[in-house]
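Trainee: kindly generate the corresponding structure for this input.
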Amino acid sequence: MEQKTRLGSNFAWLVLIGCIGFYAIPVGVVGNTSGIFIKPVMDEFGWSRTTATLYMTIQPWVAAVCTPFAGKILAKYDPRIVLTLSSLAYGLATIWTSFGTSPWVWHVYGVIYGVSCSFFMFLAVPTLVNLWFKKGAGKALGIAGASLSIIAAICAPVGQSMIDSMGWEKTRLIFGIIITVVPVILTLLFVRKSPESMGVAPYGQDEVLAASANGAEVVEGAEVSATRRSPFYFMLILVAGFLVFSAAFFQQIPSFAAAGSLGAGAGAVAVSIIMIGGTIGKFIIGWAADRFGAVVAGIIAGISGALGLTLALVSGSTAILFYVGMVIFGFGYAALGVVPPMLARESFGSKNYTELYSWVATGIFVFSGLAALTYGRIIDATGSFTPAFILVIVLYVLVAVFSPIVAKGGHKLWK
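Mentor: The predicted structure follows:
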């Protein structure tokens, strides 16, 4: 048993490398750098911004529809094959857009992106981490999220330089090849359905068993039917939705700075600061979730997001205060990949985790699709960024308030 436990512990980290392969690499290389391709495509074909970016609206709504089905598929079939195929589809579709000269190509790409990312973007990593890590799950989720941020931070300037030197088509082709080949290889090599399928123990199981009353593993959690009727489950979906909706506000920060006395330069610096704060925040919030529980991590994230944006809003022309606010906001921005999956596990258990979390992921996609449109409407209607800031601050406060309520109420449903 000791040998199998050691093998399982070691292989859990290889599974995490597989998660980075199908999640952090495609999203970091292409998904989070999509903005650098918009203007070159618009300039070459004479498209409006709406036409050039419509696929970004199509993608989250298609993903929202597909995610519940993706959860069932991942639970029933081998995730190594499912995630390899979804990674392959996304990579090949991205390569296709490098030759796309008509809007319909990009619109279809949005559909393919939405279907494929319903598997790998918000659902698969928490599902696999839940199976392979009996302890250290928060750290594992933090590593996966931080890897994405680091990859995106590198690929954005590199991609822009490549576009300037060789054009957007070749750059997108190269990026497409990278996110096709590397994720497929890493997923096939390292992703496995569960420790049980390999006859090994998950990471940290010895410590969990030693701490249990009878030394036997019991998979606990709420039943699906009871959970879906619970207000605490819907509150969990709101927590996840509020976090992605609020994180999307970082896209408005450069415009906020440029419209005021801080200037466009401060806005550009702020984006980098948020990414740095977010990368550090993923590790710290993941550590807090492991050490103190998901509730404490949720409270830290909610307070950080609210405090950081409050400082930025009242900073006026004081750049230092604005930058400090952006660092703190980065911790709230970082919470999306850690707090919802850990809070779901702490509140409703591991028994039916994949099926229950698929609906949480659906909520994330829905709120993601609403974010940019909502912020644009508020700012256009009021002529000010202040109401949008206040909305996001309130949402972060609600995250901090809802997190302990969800955990306390959800745990009552366990059988």
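Trainee: please count neighbours and contacts with C-alpha atoms only from this point.
Mentor: Will do.
Trainee: and Leu7, how far from Lys139?
Mentor: Distance of Leu7 to Lys139, given as Cα to Cα, to the nearest Å: 19 Å.
Trainee: neighbour count winner among these two?
Mentor: Using other Cα atoms under 10 Å as the criterion, Leu7 and Lys139 rank with Lys139 on top: 23 against 18.
Trainee: residues in contact with the more buried one?
Mentor: Counting by Cα atoms under 8 Å, 6 or more residues apart in numbering, Lys139 touches 283, 286-287, 290.
Trainee: second chain to compare with the first, below:
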Amino acid sequence: MTAANDTPRPSLAARAPLLVVLCGCMIAMLSFGPRASSGIFLLPMTSEFGWGRDTFGLAIAIQNLLWGVGTPFAGAIADRFGVTRVLWAGAVLYAAGLMLMAYSATPGLLHLSAGVMVGFGLSGCSFNIVLAAFGKMLPERWRPLSFGAGTAAGSFGQFLFPPLAAGLNTTIGWQETLIVFGFAMLLIMPFSIALASAPPAPKTQERQQSIGEALSEALRHRSYVLLVLGFFTCGFQLAFVTTHLPAYLIDRGLSIQVGGWTLAAIGLANMVGSLGSGWLSSRMPRRYLLAAIYFARGIAIAVFVLLPASPVTALGFGVVLGLLWLSTVPPTSGLVMLMFGTRYLAMLYGFAFFSHQVGGFLGVWLGGLFYEQMGSYDFVWWLSVALSFASAVINLPIVERPVAREPQPAGA
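Mentor: Presented below is the predicted three-dimensional model:
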């Protein structure tokens, strides 16, 4: 009787994996929505306070950079203590940053709220932490599709929140919209309970690693370094488009509503693209999938910039780019897990994401800087095209196999 009572109960992920995936997807949707709507607030805030677009762009650039800086540390804490505490802390900081942003009448306050607070908040409660939790908690057969589903859920947040932000801005005002979004981020906390789990015990046949040893091993691994370098372009393009596309479309004679619906089209199409990428990740070499995605992005951006501006071309660009938007995430996270296993997945994917966010910092900041200096975004669009083709080439030499490790010594 005692032995039967001491048998550990199967985890929630083993008993109800679909529930875990659904709760993780809700977190991804909520956390991705407001940051995907940042471009909707660019013109109202710069008009009201007399700032240049470079001032607003720098705040979002700081957000992207600190999101990347904080993610490896948040991942390391989640790897050690579980994800729920990290998600709670991130949600509270994210909500507070959005609410303070509503009252940021100076560049310093804007950079603190939209930049520092939201950036570090995102590092603790974004889809990166969710995907790592999926990789550690779910049965192996659930992982590829769950990576795609979690990424697609973030995309649904991008579909839902920008047009909602555009509509609320014209009805209740941009400040009140930010406060509403801040309260919405607190909903992450109850959903995070389903992702609570004890850190897995290391396999006896593998050498136990410290956090430092795991990071050192990854940074010496050529394929991991190539993967990280290629991911830079993804961040550059996503952050630039998210922040500056609505203003770019207005500059070309379209309305803010077209900008909001174009961002929404990206989010909606990315649901298909992310799920498809997750499915393809288990059926073809991931390096070829990544190279194809980056190459197609370069073509799509070049065509969009060359075509005349209209609602049709804007929405068409949104659909095409959306299919390629976060479709890099499932193969990237899958490659990190394949190379190094799940023990330090959150941290190691977090370092790859840091490269992504360095790209995001430069994409947002350079977009505002070059606009103020040149009066257009053209230079940054074409830089984005060049980076796409470079990343397509960078991903091709990646070797898709687990890192070679010495076995655990007997009796260790």
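Trainee: returning to what we had before: among the contacts of Lys139 of structure 1, which recur in structure 2?
Mentor: Retained contacts for the contacts of Lys139 of structure 1 in structure 2, judged by both residues aligned by TM-score structural alignment, their matches' Cα atoms under 8 Å, are 283, 286-287.
Trainee: which parts of the stretch 1-150 of structure 1 are helices?
Mentor: Counting by DSSP state H, counting those that start in this stretch, one finds helices in the stretch 1-150 of structure 1 at the ranges 2-19, 25-29, 35-45, 49-76, 79-97, 103-120, 124-132, 137-166.
Trainee: could you export these as a markdown table, including distance to Ala257 of structure 1?
Mentor: Compiled in a markdown table, the helices of the stretch 1-150 of structure 1 are given as follows (distance: least, Cα to Cα, whole Å):
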| stretch | distance to Ala257 of structure 1 |
| --- | --- |
| helix 2-19 | 36 |
| helix 25-29 | 25 |
| helix 35-45 | 19 |
| helix 49-76 | 22 |
| helix 79-97 | 33 |
| helix 103-120 | 31 |
| helix 124-132 | 35 |
| helix 137-166 | 20 |
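Trainee: which one, of these, ends up nearest to Ala297 of structure 1?
Mentor: The closest approach between Ala297 of structure 1 and any of the helices of the stretch 1-150 of structure 1, judged by Cα to Cα, belongs to helix 137-166 at 9.6 Å.
Trainee: now the residue lying closest to Leu168 of structure 2 once chain neighbours are set aside: which helix or strand?
Mentor: Setting aside the residues directly before and after it, Leu168 of structure 2 is nearest to Thr177 in space (Cα to Cα, 6 or more residues apart in numbering), at 6.0 Å. When secondary structure is defined by DSSP states H and E, Thr177 of structure 2 falls within helix 174-185.
Trainee: can you check which part of structure 1 that helix sits on?
Mentor: Taken onto structure 1 by TM-score structural alignment, helix 174-185 of structure 2 occupies residues 168-179 there.
Trainee: now do stretch 217-227 of structure 2
Mentor: Taking TM-score structural alignment, stretch 217-227 of structure 2 hits residues 226-236 over in structure 1.
Trainee: so what's the residue nearest the centre of structure 1 up against?
Mentor: Centrality entry for structure 1: nearest residue to the mean C-alpha point is Gly337, 4.6 Å, by Cα atoms, centre = their mean. Taking Cα under 8 Å, 6+ apart, we find Gly337 of structure 1 in contact with 122, 141-142, 145, 282.
Trainee: let me see the ranges of the helices in the stretch 301-412 of structure 2.
Mentor: Counting by DSSP H, counting those that start in this stretch, the helices of the stretch 301-412 of structure 2 are 311-324, 329-340, 345-374, 378-395.
Trainee: chain center to the second one: distance?
Mentor: Spelled out, it's helix 329-340 of structure 2. Between the mean C-alpha location of helix 329-340 of structure 2 and the chain-wide mean there is a distance of 15 Å, by Cα atoms, centre = their mean, to the nearest Å.
Trainee: list the buried residues of it.
Mentor: If you call a residue buried by 16 or more other Cα atoms under 10 Å, then helix 329-340 of structure 2 has these buried ones: 329-337, 339-340.
Trainee: which of these lies closest to Lys136 of structure 2?
Mentor: Met337 (9.6 Å).
Trainee: residues contacting the closest one?
Mentor: Shown in contact with Met337 of structure 2 (Cα under 8 Å, 6+ apart): 135, 345.
Trainee: returning to what we had before: tell me which residue of structure 2 matches up with the residue nearest to the centre of structure 1.
Mentor: Counting by TM-score structural alignment, Gly337 of structure 1 corresponds to Val329 in structure 2.
Trainee: and what of Ala400 of structure 1?
Mentor: For Ala400 of structure 1, the equivalent position in structure 2 is taken to be Ala392, counting by TM-score structural alignment.
Trainee: isn't its match right up against Ala291?
Mentor: Yes - contact status for Ala392 of structure 2 versus Ala291: in contact at 3.9 Å, counting by Cα atoms under 8 Å.
Trainee: ok, Ser255 of structure 1 - contacts?
Mentor: When the contact criterion is Cα under 8 Å, 6+ apart, the partners of Ser255 of structure 1 are 264, 267.
Trainee: please give the element, helix or strand, for it.
Mentor: Secondary-structure assignment from DSSP H and E places Ser255 of structure 1 in helix 253-259.
Trainee: what about that helix, how far off from structure 2?
Mentor: On superposition with structure 2, the average gap between helix 253-259 of structure 1 and its aligned counterparts reaches 6.2 Å (mean Cα distance after the TM-score superposition for structure 1).
Trainee: buried stuff in that helix?
Mentor: Burial within helix 253-259 of structure 1, assessed by neighbour count using 16+ other Cα under 10 Å, is assigned to 253-254, 256-257.
Trainee: distance to Gly369 of structure 1 for those - can I get that in TSV?
Mentor: Rendered in TSV, the data for the buried residues of helix 253-259 of structure 1 read as follows (distance: Cα to Cα, whole Å):
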residue	distance to Gly369 of structure 1
Ile253	18
Pro254	20
Phe256	21
Ala257	24
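Trainee: for the residues you listed, which one is nearest Ser384 of structure 1?
Mentor: Where the buried residues of helix 253-259 of structure 1 are concerned, and distances follow Cα to Cα, Ser384 of structure 1 has its nearest neighbour in Phe256, at 8.9 Å.
Trainee: what number of residues lie near Ala309 of structure 2?
Mentor: Ala309 of structure 2 is surrounded by 16 other residues when neighbours are defined as other Cα under 10 Å.
Trainee: what sits against it?
Mentor: For Ala309 of structure 2, the contact set (Cα under 8 Å, 6+ apart) comprises 249, 252-254.
Trainee: returning to that earlier point: gap between the residue nearest to the centre of structure 1 and Ala297 of structure 1?
Mentor: Separation of Gly337 of structure 1 from Ala297 of structure 1 (Cα to Cα): 12 Å.
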